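A.B. asks: Got a sequence here, can you model it:
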Amino acid sequence: MRTMIKYFFILVVLSLHIVLVGSVNYAFPSYEETVVTGMEAKRVDKDGPISKSNPADGPTRDAYFIFTENPTTKEIMVYRNEDTRWGLPFYFKFNSADVQAKAQAYANDKQLVQVKYYGWRINMLSEFRNIVSIKPLTEADEVSRPIFSYILYVLLLLTFFISVQFIRGWFDSEK
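C.D. replies: Coordinates of the predicted model:
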């Protein structure tokens, strides 16, 4: 019975750490080298893009979409470009129209760019990564790395191992 309780606590700690790693992966910025190929603006509400099958039933807003292509793999990716304003995650982004204008200029020049984004692309849920910023790259430039995310991953791994050792020591010391 004690063994089952010990493994239950380890499973709870593992689940907590998986949620925390997922949260860091979603909310913290990532970077990608890409080429902008096009863009689009849609009127959306809380249910998604407004259409005949989804009429507006509440407040609406503009959502910008930026289409990109990876220069080496030719894989396409669609990004959302919306303001985060004062909401979560705290990027305090109020310049989505400016980012859209920059993306248009880079698309006209077929310029290699670095996209800073957060979020996940989930096709089934029509969920898109949200662009935070976009800047031009030259051939000599390297894409930035999410160093702070890497540090948090290492800290979460350490806290997981320390938690497991604490639980094992707690249950093994009472024998």
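A.B. asks: For the rest of this, base every contact and every neighbour count on C-alpha atoms.
C.D. replies: OK.
A.B. asks: Beyond the biggest strand by length in the chain, next helix or strand please.
C.D. replies: Criterion DSSP state E: the longest strand present in the chain is strand 30-45. Beyond strand 30-45 in the direction of the C-terminus, DSSP states H and E gives the next helix or strand as strand 48-49.
A.B. asks: Before we compare anything, build this one as well:
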Amino acid sequence: MRYMKWTFWALVALIIGGFLHYTLPQHDIVRVVNTYQERQDLGDWTSIFWSTPDDQSGTLTNRDVQFISTIRTNGKPMVYRNEDTGWHWPPYFKFDTASLLAEAEDLKSSPENPKWAVITHYGWRNELLSIFPNAVSIKAVAGPDVRIIPWVNIVILTVMVLILLTIRAMWLQFKERSIDPVLEDVEEAWDDVEEAADAAGSRAKGVLGRLRDWMLGRR
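C.D. replies: Below you'll find the model as predicted:
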């Protein structure tokens, strides 16, 4: 049971951690090398990793998606999709896909004369499943060594921890005031039942013993 308990909580932590890692904003220092548009199929299960624009038909199986090709500071490529989130989840309320594309176009550069930018995005990149993170904003920075402090993530995670600690404190207080006394009463009642059963068993043994002695003529 102990291993099952820890396995359960490990799975819960893994699911919550994965959800937060996918949803919360992340920041990459990159150099933009290209922007393009490509038609993507939306019919399989990976459609959950694509945005659902407000003007998209529920029966649409493919659509054109804008992409931003970049090179990260370590020299590895990273491709971002550029889609509006609208009023859907996650709540980034992004409606400026066209403006973001223009900003990315303006930041294109070559290795000889690089322009560095910070792209704020959410989501994951998986080449096997053709999953792309969604760029939310792009902003020019002074160089590749700029340090970005994720204030939004810090605030959100701090609030979540405070909420969890408050819920835990409320639960412990409720348990101490309402559940523990009931469990103590149940335990005391069970002890009384066991004592009564033991006493009844002792009396029954005494009666049976006297009956046996009478039948054997010991008395």
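A.B. asks: buried ones in the longest strand of structure 1?
C.D. replies: The neighbour-count check on strand 30-45 of structure 1 (16 or more other Cα atoms under 10 Å) flags 30-31, 33-39, 44-45 as buried.
A.B. asks: who does it touch, helix- and strand-wise?
C.D. replies: Using 3 or more Cα pairs under 8 Å, 6 or more residues apart in numbering; DSSP states H and E as the contact criterion, the elements in contact with strand 30-45 of structure 1 are strand 61-69, helix 96-109, strand 112-118.
A.B. asks: And whatever residue of structure 2 lines up with residue 125 of structure 1, which helix or strand is it part of?
C.D. replies: With TM-score structural alignment as the criterion, residue 125 of structure 1 lines up with residue 129 in structure 2. Using DSSP H and E, residue 129 of structure 2 is not contained in any helix or strand.
A.B. asks: Can you report how many residues lie near residue 129 of structure 2?
C.D. replies: By other Cα atoms under 10 Å, 9 other residues sit near residue 129 of structure 2.
A.B. asks: The longest helix seen in structure 2 aligns to what range in structure 1?
C.D. replies: The single longest helix within structure 2, with elements called by DSSP state H, is helix 180-215. In the comparison with structure 1, helix 180-215 of structure 2 aligns to no range at all (TM-score structural alignment).
A.B. asks: Show me what that helix is packed against.
C.D. replies: Taking 3+ Cα pairs under 8 Å, 6+ apart as the contact cut, helix 180-215 of structure 2 packs with no helix or strand.
A.B. asks: ok, now how distant is the residue nearest the centre of structure 1 from residue 25 of structure 1?
C.D. replies: For structure 1, the residue sitting closest to the mean C-alpha position, by Cα atoms, centre = their mean, is residue 119 at 2.0 Å. Separation of residue 119 of structure 1 from residue 25 of structure 1 (Cα to Cα, to the nearest Å): 8 Å.
A.B. asks: before we move on, the earlier item: for residue 16 of structure 1, find the nearest of the helices and strands packed on strand 30-45 of structure 1.
C.D. replies: Among these, the nearest to residue 16 of structure 1 by Cα to Cα is strand 112-118 (21.2 Å).
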